[in-house]
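Participant: only geometry, no sequence info:
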């Protein structure tokens, strides 16, 4: 059985919103873990982690020069900040949802 770790133990994230689009950038705490992040932090895993937000599409952009992954989730913000009944459930606070994801430990 593969040991699972919490993403927050190996990375940090910043998020932002624009309309009904959420963007979350994930950066490893240690550059040695960037390849692990690229292998394990897939579009499918991020989509599953945000399933309750019902994004219509999840895209991943690899920014190798910064050792960062940028995930863009369409239609994940209940219509956007001005339309949503949720308080402060957009942008920056949603990075913590991603950081709570459990992944196989780096090998």
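Facilitator: Everything's here; your move. In this text, all values refer to a predicted model and were calculated from it rather than measured experimentally. Numbering: from 1, shown residues only.
Participant: rest of the way, CA atoms for contacts and neighbours
Facilitator: OK.
Participant: Am I right that residue 84 is in a strand?
Facilitator: No: per DSSP: H, G, I helix; E, B strand; the rest coil, residue 84 lies outside any strand segment and is coil.
Participant: in which helix or strand would I find residue 14?
Facilitator: Residue 14 belongs to strand 11-18 when elements are defined using DSSP states H and E.
Participant: Go through that strand and flag the buried ones.
Facilitator: 11, 12, 13, 14, 15, 16, 17 (16 or more other CA atoms under 10 Å).
Participant: Show me what it is packed up against.
Facilitator: Counting contacts by 3 or more CA pairs under 8 Å, 6 or more residues apart in numbering; DSSP states H and E, strand 11-18 packs against strand 21-28, helix 95-99.
Participant: contacting residues for the closest residue to residue 55 other than its chain neighbours?
Facilitator: What sits nearest to residue 55 in space, not counting adjacent residues and going by CA to CA, 6 or more residues apart in numbering, is residue 76, at 4.5 Å. If you count contacts by CA atoms under 8 Å, 6 or more residues apart in numbering, residue 76 has them with 20, 21, 22, 53, 54, 55, 56.
Participant: for comparison:
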């Protein structure tokens, strides 16, 4: 199963930091994503995009996880040469992650 089948996501940015909020559709799937979508796994999945640390914050009442991705925007929106400087598509890419 792909993560997008049980959750939706939204990406934000500040400076050279990106964050992805991952929200499950059904509260019964929250424990599953807590177990399967770890900071290490997110960092591996995003590959070379995230050069720094990945932190995860849990918001159980919202059925959500928030991942903070340090050094993920090539220096920040105003200095990056990337075509998609805000990296808003990171949330869509994360939703393609397979989970068991």
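Facilitator: Perfect, I can see it now. This is a predicted model, so every value here is computed, not measured.
Participant: quick one on the thing from earlier: using a markdown table, please lay out the helices and strands packed on strand 11-18 of the first structure together with mean neighbour count.
Facilitator: Formatted as a markdown table, these follow (neighbours: other CA atoms under 10 Å):
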| stretch | mean neighbour count |
| --- | --- |
| strand 21-28 | 22 |
| helix 95-99 | 19 |
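Participant: Same list, the ones you listed, but as TSV with distance to residue 43 of the first structure please.
Facilitator: Formatted as TSV, those follow (distance: least, CA to CA, whole Å):
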stretch	distance to residue 43 of the first structure
strand 21-28	12
helix 95-99	12
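Participant: quick one, which of the ones you listed is nearest to residue 37 of the first structure?
Facilitator: strand 21-28 (7.4 Å; CA to CA).
Participant: who touches the helix or strand just after the closest one?
Facilitator: Next in sequence after strand 21-28 of the first structure, counting helices and strands by DSSP H and E, comes helix 34-40. With CA under 8 Å, 6+ apart as the test, helix 34-40 of the first structure has contacts from 27, 28, 62, 67, 68, 69, 103, 104, 106.
Participant: Need the residue closest to the centroid of the second structure.
Facilitator: Central residue of the second structure (CA atoms, centre = their mean): residue 20, 3.7 Å from the mean position.
Participant: Would you agree that one is in contact with residue 11?
Facilitator: Yes: at 4.5 Å, residue 20 of the second structure counts as touching residue 11 under the criterion of CA atoms under 8 Å.
Participant: any common contacting residues for these two?
Facilitator: Shared contacts of residue 20 of the second structure and residue 11 (CA under 8 Å, 6+ apart): 90, 91.
Participant: just to revisit the earlier point, alignment lookup: the residue nearest to the centre of the second structure to the first structure.
Facilitator: Under the alignment (TM-score structural alignment), residue 20 of the second structure pairs with residue 24 in the first structure.
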